[in-house]
Structure formats: structure tokens, C-alpha cells
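*Asks:* Here's my sequence, what's the structure:
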Amino acid sequence: MDKSIIEKYQPVIGLEIHAQLSTQSKIFASDSTEFGSMPNTNVSVITLAHPGTLPLLNKKVVEYAIKMGLASGCEINRVNFFDRKNYFYPDLPKGYQTTQDKAPICKGGEVVIRMKEGEKVIRLNRIHMEDDAGKNLHLAGETDTLVDYNRAGVPLIEIVTEPDIRSSEEAFQVVTEIRKLVRYLEVCDGNMEEGSMRCDANVSVMLKGATQYGKKVEIKNMNSIRNVQRAIDHEIERQIELIEKGEAIFSETRMFDATTGSTYGMRTKEELNDYRYFPEPDLQPLHISDTWLADIKATMPSLPNFLYKKFTEEFGLPQYDAQVLTDSKEIALYFEDLCKHTKNYKAASNWVMGPVKGYLNELTLHINDFPLSTQKLSELIALVESGKVSFAVASQKIFPEMINQKGGSAQQIAEKMNLIQESDTGALQPLIDEAIAKYPNKVAEYKAGKTNLLAMFMGEVMKLTKGKADPKITSELLKKTLDNLN
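*Replies:* Just a heads-up that it's a prediction; the model follows:
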């Protein structure tokens, strides 16, 4: 579609993000929540909704929901109710979902995203608790649909944004930030490929300058953050194309096909009254006391936005460095601890983003498995800072040896491997003189204005010192010697 046509319209997007909570048992039953178990092994009479069974709320689910609310700046609702949301699918054994309609545990709040234009605040409408459904299985060669109820009753929080998102890129960043938050809080692993975090997008378009939103369409079945962006891009173009043709847009639920990059109709969008919400009679109101809330607040970790500001404002790092370092909670905390042992924050950032992450990626390791303590790594940073070794020597020779030995200081290893740079001008001068005397013709060319020959002489000195000459001191001394020659 022509770009000029697309630019006439303003997309309006809201997201509904479901995060499976990392509890060991389900929200209303003691069944295991372990992923990957054999079908229908993590079930009980409560999960299967046998007559006479009653739910019992998992306290840890409430704590995790509150943590997410606090991290998002929400108002925590002190008196909570659960509701029944009625609909009938084979993977919903009760015939209804237990959720929160009128009294969500978290109200309001926001997510801050960083775009090229700067920071943007995306408002949250609510965060509420509910139970998950089972899973329909369509096996190759089978005509019947099979149902696995292991997932039924697994606890969820649903994070609902306001329709503040104006592009697929912004939606990408919102999902990225929310995944980062749930991982920092350790309430969900954020793995979209396994379905432990899922995103539905409500998309509409309107002419720029219009005040009334268009008909919204809900998109489901996006199993990666990149696919969220792809699905929204396709849906925006599809809706614009229909409007340009004078055709109507139906409020419906559509699925995303990652293979074709397109969406297709699934069902007409239900209205809220189709669900026949009513209060859950088998669960008492949930009261959150001041003491309980204070105890939860006391367990809150440092959050990515706080660390980002600390790294940029207090440590003076570029925004790019801070963004990369805060992508992972464990990397961010390792870096923060490293900065307790060195004041050269930029060098520390370079080491963590470079050699450290490179080593972890190469061996597919987690930072918790990294063998060097922050104290040991700071010694290596100090060694480079002192000019005793170059960064190249430190990263390519000393760093691997420190990892292999799992002991010994950077200084000891550098001395043992005879890697300490020669910075004594008295010792360097005879070698510089030797390198210059070896190429009288090149000296004449240098004196005639071919100053780029300095690099050739530098290389010769490095050969004579077996790479141990301090580059900065050597370069200055070499240039001074050549310039003073008659």
C-alpha cells in the first residue's frame, strides 16, 4: 500500500497481556503448574470442576499480582472480589472463567517506553487476577480434537493498557517493558514461545485529526514480541484498505498466521453482556491489610527504570549502555555490584557488554554461572586503566586465563604471562632508535610529509617489544624522536 495513504490514518492500539504466574500450584487448587508434563496429569477434581468441589485462593498469586501493581505505579485495591465470566469452550471445564470484573486488584498505573523521540507514558487501565483455560490439541492425522487440562487453573494476571499506543513499534516496546518487569519481579518467566506470556492487541484506525475511534479488532495468537509488531502492521494496512474501498470494518476476533504474516477472522467479537458476569459465590471477598501490603513492598527489588536512571544519571553512561545493561535483571545487578569496586563506570560497562556477555553467549551460560566475581573483574579494569596492559591484551589473554584458573589476581597472571607493558621511556628509547635506523628511506619520506608512516614505525617497535610497549607512551616518544631528527 502506498505510504501516503497509510500516513493519512492514525492507528489506535490497546494491549491485553496475560502473564502466567510462577507459582508452584494453581490459583484455586494444589495441582502442579509444571510446564511440559504429560497431558492431563496436573489435574484434580477442582481443576475438572467436579460437583461439590470448592476453590481456595492461592496467597502467592495475590502477592505476585500486587508486586506487578506496585512496579507499575497502580493503586492497590484493598477489597477484592472475584467474578464468573461465562463462556463455553471444551478447554474450560467449569463452563466459566473465574476472574475479576468490577474490582480488579490493581487500578491505573503506567508503563514508560523509550522511543527515538524520547520517553512516552502508556497508561494502564487495570491488572487483574484470573485462572487460565486448558489447551485444545489438534494432532496430525487425527480428526478429533483432544483437550489437555494441565493448564486449566494456572494463575494469570491480565495487564490491560489504555488505547494510548499509536504504532506497532510502540506496542513492541510496551510488551518488551512488561516482560522485563515480570522477569525482574520473578513473577513470570515471560516466555512467549511456551505461552507463559501472551498478548492480544486491540487495533483500530481513524483519520488523523479525527476525534472518534474506529471499530476495533482484536488479534490473538502472537507467540513472540516481533510477531505482535508484525500482526499489528498487517491489521493496520488491512483496515485502511477496507476504509479506502468504502467497506465496513467488523468488530471481530482475528488470529495471526506467523507463516504468512497475515490475520484471519475467527469469530465475531463478544460484547461484555455476552459473558453474563456475576460475583463468584464460592470465594469470599479478599481484604489486603496495611501490614501485608507493607511486607510485600519490603520485598520489591530494584526495577529496570530505577536502574536505568541510576546508570545514566549517577554513573554517566550513554542511554544505549543503560538500555542493554538493564535488559536482564541479573546482568544489571552484576554491573551495579561491579561499580562498587571501580569508578571507571564506562570501562565497566564496556567489559560487561563486551567480553563478559560474549563469553556467556558463546557457552550459553547465565550470568549467575559466570566464574569471575565483580572484585576480580575490577582488578582487570584497574590493570588496563593503569596502562600496564592494553584492553586487547587484557580481554584476549588475561581474561580467558583468569576464567580458566578461577583464582589469582589479574596482576599476577599478567606478570606470569610476561604481558606487562613497557612504559619506561628509558627502556623504550633504544628500541625506537633501532626501529628508525632500520628504515632510513622511510624516515626521509616521513620528514617530507608522509606522516602516516608513523604507524609503520609503531608496528616495528611493537615487534621489537613483542607487543609489550605501552601504545600511548610509545607513540608520543616515537613521534617526538622522528620530528627532532635532522
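
*Asks:* C-alpha from now on. contacts and neighbour counts both.
*Replies:* Will do.

*Asks:* what sits against Gln284?
*Replies:* Residues near Gln284 by Cα atoms under 8 Å, 6 or more residues apart in numbering: Phe81.

*Asks:* err, Lys60, not the other one
*Replies:* Thr23.

*Asks:* Next, it: secondary structure please.
*Replies:* helix (DSSP: H, G, I helix; E, B strand; the rest coil).

*Asks:* Report the buried residues of the longest strand along the chain.
*Replies:* For the chain, the strand with the greatest residue count under DSSP state E is strand 118-131. Buried positions in strand 118-131, judged by neighbour count with 16 or more other Cα atoms under 10 Å: Ile122, Arg123, Leu124, Asn125, Arg126, Ile127, His128, Met129, Glu130, Asp131.

*Asks:* can you check stretch 424-438 too?
*Replies:* Result for stretch 424-438 [16+ other Cα under 10 Å]: buried residues Leu428, Gln429, Leu431, Ile432, Ala435, Ile436.

*Asks:* cool, and stretch 270-277?
*Replies:* Tyr277.

*Asks:* now stretch 49-60
*Replies:* Asn58, Lys60.

*Asks:* what's the span of that stretch, first residue to last?
*Replies:* For stretch 49-60, the first and last residues are 22 Å from each other (Cα to Cα, to the nearest Å).

*Asks:* So which of the buried residues of strand 118-131 is the closest to Glu401?
*Replies:* Ile122 (47.2 Å; Cα to Cα).

*Asks:* hang on, the closest one packs against Gly108?
*Replies:* No. In this structure Ile122 lies outside contact range of Gly108 using Cα atoms under 8 Å: 10.5 Å.

*Asks:* rewinding a little: export the buried residues of stretch 424-438 to CSV and append columns for distance to Ser328 and secondary structure.
*Replies:* As requested, the buried residues of stretch 424-438 are arranged in CSV below (distance: Cα to Cα, whole Å; DSSP: H, G, I helix; E, B strand; the rest coil):
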residue, distance to Ser328, secondary structure
Leu428, 45, helix
Gln429, 48, helix
Leu431, 48, helix
Ile432, 48, helix
Ala435, 49, helix
Ile436, 51, helix
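
*Asks:* for those, which one is nearest Ala103?
*Replies:* Checking those one by one against Ala103 (Cα to Cα), the nearest turns out to be Leu428, at 76.9 Å.

*Asks:* please give me the structure for this one as well, since I'd like to look at both together:
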Amino acid sequence: MSTRAATEERAVVIGLEVHVQLETDTKVFCGCSTEPADDEEPNTRTCPTCLGLPGALPVLNEAAVESAVKIGKALDADIPETTTFHRKNYYYPDLPKNFQLTQYDAPICADGELEVSVDGERRTIGITRAHLEEDPGSIQHAGGSIESATHTLVNYNRAGTPLMEVVTEPDFRSPAETRTFLAKLEEVLEYLGVFDATRDGSLRVDANVSLVDAGEVREDGSVPESVLADANRAEVKNISSHKGAEKALAYEITRQRNVLRRGREIEQETRHWDEARGVTVSMRSKEAEKDYRYFREADLPALEVSDWKDRIPIPELPDARRERFGTEYGLDDEAASKLTSTKEVADFFEDVAGEYDPDLAATWVADNLLGELNYRELEITDVSDRLDEFKRLIELVAAEELTVKNAEEIVLREMLDEGEDPEAVIDREGLGKAEAGEVETAVESAIDENPDAVADYHDGDDGAINFLVGQVMQETGGSADPGQVNGLLRERLDG
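*Replies:* Coordinates of the predicted model:
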């Protein structure tokens, strides 16, 4: 068999380490704020603890632990009787004390899972562990990329921000699957209220990639531990988005296949994803566990969390809510998926559906509002302070005080583009719904002034009615209901 053929028969094995920034007011081991200001100066949101100064002691943030327990429950993970913290020792400029406070052999969550839909099929991705740790500071390579920078700047404002690291089993077989998983994980985290995707650097991904003999993959898609142990893998770091993960992994898989085609072995190393260039570059040889010299953090006692799982509630998660929307509101799968895409969207839909017909609510939220937001590259969180205005617009349509056409094509768009409330747009554009007498007068005028169209209709050309409807809509400035106009025209012409 040729080298090329042998290379093509290798299977992709990917495991992820997802670092999630938890939404807490203060850092995980000190009282420094986690809320950056727009004009924030570097190295000002710090204290002796997060700077690692001698004698400064850590104090664990209770809110971070509660968030970790919520994540564990959502991932159906085991939460142990006690959990402990360790020092992970390594030197890097963004780690001022030369060790990271993290968890080692007693993480707060272990043996969980997350179900995702891949190509229409449900798949369960195993979660090896999820543990709490502190974020290092941030590094800015000045004058170029990590390879060509003239110097490097370090900002410790982020140091000590609480992170949850979610480590998956090597269950992914393609870059597209990892993108699907990350989107689902982010969706769950947002529903839990422990994560804000709009924060810069709120989700960062490290991916371990290796190629194994395709014949070693079992029928259920799993790979024996012995095969994984023998396969050299590359860790790709600095991935900051779903799309970035897919692109980085696609590049790395191609790189490894090309290495094997040339008859060389894959080096076990850590590689940096250079997003600007779309390539991975070697950073260092891959560390082994022993290189980190883990040892217990003596300044933090073991934390008993066994009863927290029962005490801390979590909200209805997206899959359960999606299923309920189908049964309770009669929505199809597509509409239910749109309306549960974020917790904010789902909450707004239920608020509207509680007062108006669910089909009307679904159309306006899923199709009209989300469609217009998507066109403008906006999220519902960008207009969260105006949801009462959009609900008022739906109320005007439901009460037949505004035509659907005007509401969709003029009022909603002007509300988004000009930032006005619906009444202001309606007044400015003169879009109040026409009175019955005004519509009837316009119908009579259209019939009287367009004898050719009337004759065509009587000759069986049903399309002529559309022309007459248009004339009425023009006469009323679009304030008449097209369905009502159609009915009135037919009534007059057939009478």
C-alpha cells in the first residue's frame, strides 16, 4: 500500500479543553473587580493576591463555586464529597507567581456528558472533568505575531478571573463536530446565567489532535486507550471562537496528514493558532503531567460540596425548553429551535405568548424580530432594554390597529434603524389603520377608475384582483388590511 493511501485511512481524534470565564463580580481568590472599564489602564485592576506578592493569601469566591456546581448539574456530572486545589507550576510572563491555582486529582465535576446533534443524529460527548482555576494575565505581542513581535506587553488585570475548564473525552472525529459542541456548550452556559459570550476572551479553547489507524476505531466510534497512548498528538492553543476552532483544526489535520505523507512522524508538541494567517505554528514541546509538579495548595482547605448539588437549582435547559415549546405551544422543530436559541429569546417569546396567540408570537419573535436583527448583525441582547417597545408593536398588530405589512416592512425596521418607539414611527409615517369608511371609499374608487382591470377579472383573470388591491393600498397609504381589501373587492365585483 502506498504511503498516501495509508495516510488517507487514518481517523481523526480530537479532544477539547474549554476555558470558560465565569460571571462573578470579583476574582476567584481576591476582591478585585472582574468588570473592565472602556478606558481601563493596564495593571490597575490588581492587588497583592492576584499579583502573587509574598504573604498574600487566597480566599475562595463562593459565587464561583456555585457557578461550577450549576455547570456540573447541567453536564450531568458527578460532584464529589470534597474538592481540593493544587498549584500547577510553570513559568510564563502572564503568571506572576510562577504557578496557577487550579484543581488536579479532585475536581469539582467529573464524568459528565453533553448531548449534541451532528448531521441530524444525536451524539453524546463525554466530559472527563470540569474544574475551577484562575486565569493568568493577558499578553500582547507588539509589532507582529508571536513569531515576529519586537517585544511583549503583559497586563495583569485579567489575572485571577475565575475560569471553569471543561475537558472532554477524545470523542470528536471532525472539526465541524467541535464547532457544534462549542455552540451547544455556550448555549447551556448562557441558560445557566454563569457566562457572558459578549465578553472579550470569555471562551478559549485548546484542542488535542491526533491521527490514528482507521482500522483501530471501534464500531461505536470509540478508540482504545492503548491506541490513543501510542499516537503522538499536537495541542493547538489560542482558539477563541466556534468558527476559529473549526478552521484551526481543519488546518492542523491537513498539516499532520502532509507530515505523514512525507514519511515523517508527528511530533508531540504545543502549537499556536495564528488566526490572522490561518496557520498553526510550533511553540514548544508538549509538556507531560509530571512537568507541572502539582502539589496541594496549603492556603486553601478542602471544600465540602456534596450537598451543594441538591441545594443549588438550575433553570430549564435549552433541550428541555425546546421540547416543551413543541408540546405546549404547538411549534415545529425549526420554530422551537429558533425560539430557544438563547434564554433571552425564549423568555421574550413566552412573555408575548402569555398575552397573545402563540402562532402570532412565534412569527413575530422568530421570523420578524430575529430576522431583522440577524440582517443587521445584532443579537437580542443588543436591544434587551427595548423589548417592551417590540411587545407594544405586536400588541398593535394583534389589536388590528396596524397592518401586518406596515408593521413588518416599515415600523419594525424604523424602530431598529432609528431607535424610535412604534408610536413615533406610526405618527411620522401616518400609518394608523384606515377606518372602515375610508377603505370602502378607496375600494369604490379603484373599481370606478380601473374598468380594464374589472373587465379582466370578470373574464376570469383572477390576477386582476391583485392590481385592484394595490390601487386601494396606494390610496390608503398602506394603512388598509390587504386581506380585508381583497374580500371587499370580490364582494363588490361578484355582487
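
*Asks:* Got a TM-score for the pair?
*Replies:* Aligned and superposed, the two chains score 0.83 in TM-score terms (TM-score structural alignment, normalised by the length of structure 1); 467 aligned residues with a Cα RMSD of 3.6 Å.

*Asks:* Now render the buried residues of stretch 424-438 of structure 1 as CSV, adding distance to Leu338 of structure 1.
*Replies:* CSV is the format used below for those (distance: Cα to Cα, whole Å):
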residue, distance to Leu338 of structure 1
Leu428, 35
Gln429, 38
Leu431, 39
Ile432, 39
Ala435, 41
Ile436, 43
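
*Asks:* ok, which pair from those residues is furthest apart?
*Replies:* Leu428 and Ile436 (12.4 Å).

*Asks:* quick one, what contacts the aligned partner of Val174 of structure 1 in structure 2?
*Replies:* Structural alignment (TM-score structural alignment) places Val174 of structure 1 against Phe181 in structure 2. Contact analysis of Phe181 of structure 2 by Cα under 8 Å, 6+ apart lists Val116.

*Asks:* and the gap between Phe181 of structure 2 and Ala464 of structure 2?
*Replies:* 53 Å.

*Asks:* Tell me how many other residues surround Leu402 of structure 2.
*Replies:* 25 (other Cα atoms under 10 Å).

*Asks:* Then it would be within a helix, right?
*Replies:* No. The assignment for Leu402 of structure 2 (three-state DSSP) gives coil, which keeps it out of a helix.

*Asks:* Work out for me the element the closest residue to Lys94 of structure 1 other than its chain neighbours sits within.
*Replies:* Nearest non-adjacent residue to Lys94 of structure 1, counting by Cα to Cα, 6 or more residues apart in numbering: Ala49, 5.2 Å away. Following DSSP states H and E, one finds Ala49 of structure 1 outside all helices and strands.

*Asks:* burial count for Arg311 of structure 2?
*Replies:* Using other Cα under 10 Å: Arg311 of structure 2 sits among 10 other residues.

*Asks:* quick one: contacts for Phe195 of structure 2?
*Replies:* Val20, Gln21, Leu22, Glu23, Glu186, Leu189, Ser202.

*Asks:* Let me know whether the fourth one touches Val194 as I believe.
*Replies:* Read it as Glu23 of structure 2. Yes. Using Cα under 8 Å as the test, Glu23 of structure 2 is close enough to Val194 to be in contact (5.1 Å).

*Asks:* Isn't Tyr329 of structure 2 up against Asp357?
*Replies:* No. At 9.4 Å, Tyr329 of structure 2 does not count as touching Asp357 under the criterion of Cα under 8 Å.

*Asks:* Please identify which of those two sits among more neighbours.
*Replies:* Using other Cα under 10 Å, the more surrounded residue of Tyr329 of structure 2 and Asp357 is Tyr329, with 15 against 12.

*Asks:* Tell me the counterpart of the residue nearest to Lys94 of structure 1 in structure 2.
*Replies:* Counting by TM-score structural alignment, the partner of Ala49 of structure 1 is Gly52.

*Asks:* cool, and Ala103 of structure 1?
*Replies:* By TM-score structural alignment, Ala103 of structure 1 lines up with Ala106.

*Asks:* Grab the nearest non-local neighbour of its match.
*Replies:* Thr83 (5.2 Å).

*Asks:* Run a quick neighbour tally on the equivalent of that neighbour over in structure 1.
*Replies:* Aligned by TM-score structural alignment, Thr83 of structure 2 pairs with Asn80 of structure 1. Asn80 of structure 1 is flanked by 19 other residues according to other Cα under 10 Å.

*Asks:* Asn80 of structure 1 reaches Cys106, doesn't it?
*Replies:* No. Applying Cα under 8 Å as the test, Asn80 of structure 1 and Cys106 come out as separate, 9.7 Å apart.

*Asks:* rewinding a little: which of the buried residues of stretch 424-438 of structure 1 sits closest to Asn418 of structure 1?
*Replies:* Among the buried residues of stretch 424-438 of structure 1, and counting by Cα to Cα, the member closest to Asn418 of structure 1 is Leu428, at 16.5 Å.

*Asks:* and the closest one, what does it touch?
*Replies:* Contacts of Leu428 of structure 1 (Cα under 8 Å, 6+ apart): Glu422, Ala469, Thr474.

*Asks:* hang on, isn't His131 of structure 2 packed against Pro107?
*Replies:* Yes. Taking Cα under 8 Å as the definition, His131 of structure 2 is a contact partner of Pro107 at 5.0 Å.

*Asks:* tell me the SS of His272 of structure 2?
*Replies:* strand.

*Asks:* Check the mean deviation of the lengthiest helix in structure 2 from structure 1.
*Replies:* Counting residues, the longest helix found in structure 2 (DSSP state H) is helix 242-261. For helix 242-261 of structure 2, the mean deviation from structure 1 after alignment is 1.4 Å (mean Cα distance after the TM-score superposition for structure 1).

*Asks:* give me the stretch of structure 1 that that helix matches.
*Replies:* The aligned range for helix 242-261 of structure 2 is 225-244, by TM-score structural alignment.

*Asks:* what packs against the helix or strand hosting Asp456 of structure 2?
*Replies:* Per DSSP H and E: Asp456 of structure 2 is located in helix 451-458. Under the contact criterion of 3 or more Cα pairs under 8 Å, 6 or more residues apart in numbering; DSSP states H and E, helix 451-458 of structure 2 touches helix 464-475.

*Asks:* which residues touch the helix it packs on?
*Replies:* With Cα under 8 Å, 6+ apart, helix 464-475 of structure 2 has contacts from 439, 442-443, 446-447, 450, 453-454, 456-457, 479-480, 482, 485-486, 489-490.

*Asks:* sorry, back to before: and the gap between the match of Ala49 of structure 1 and Lys27 of structure 2?
*Replies:* Gly52 of structure 2 is 14 Å from Lys27 of structure 2, by Cα to Cα.

*Asks:* Great, nothing more from me.
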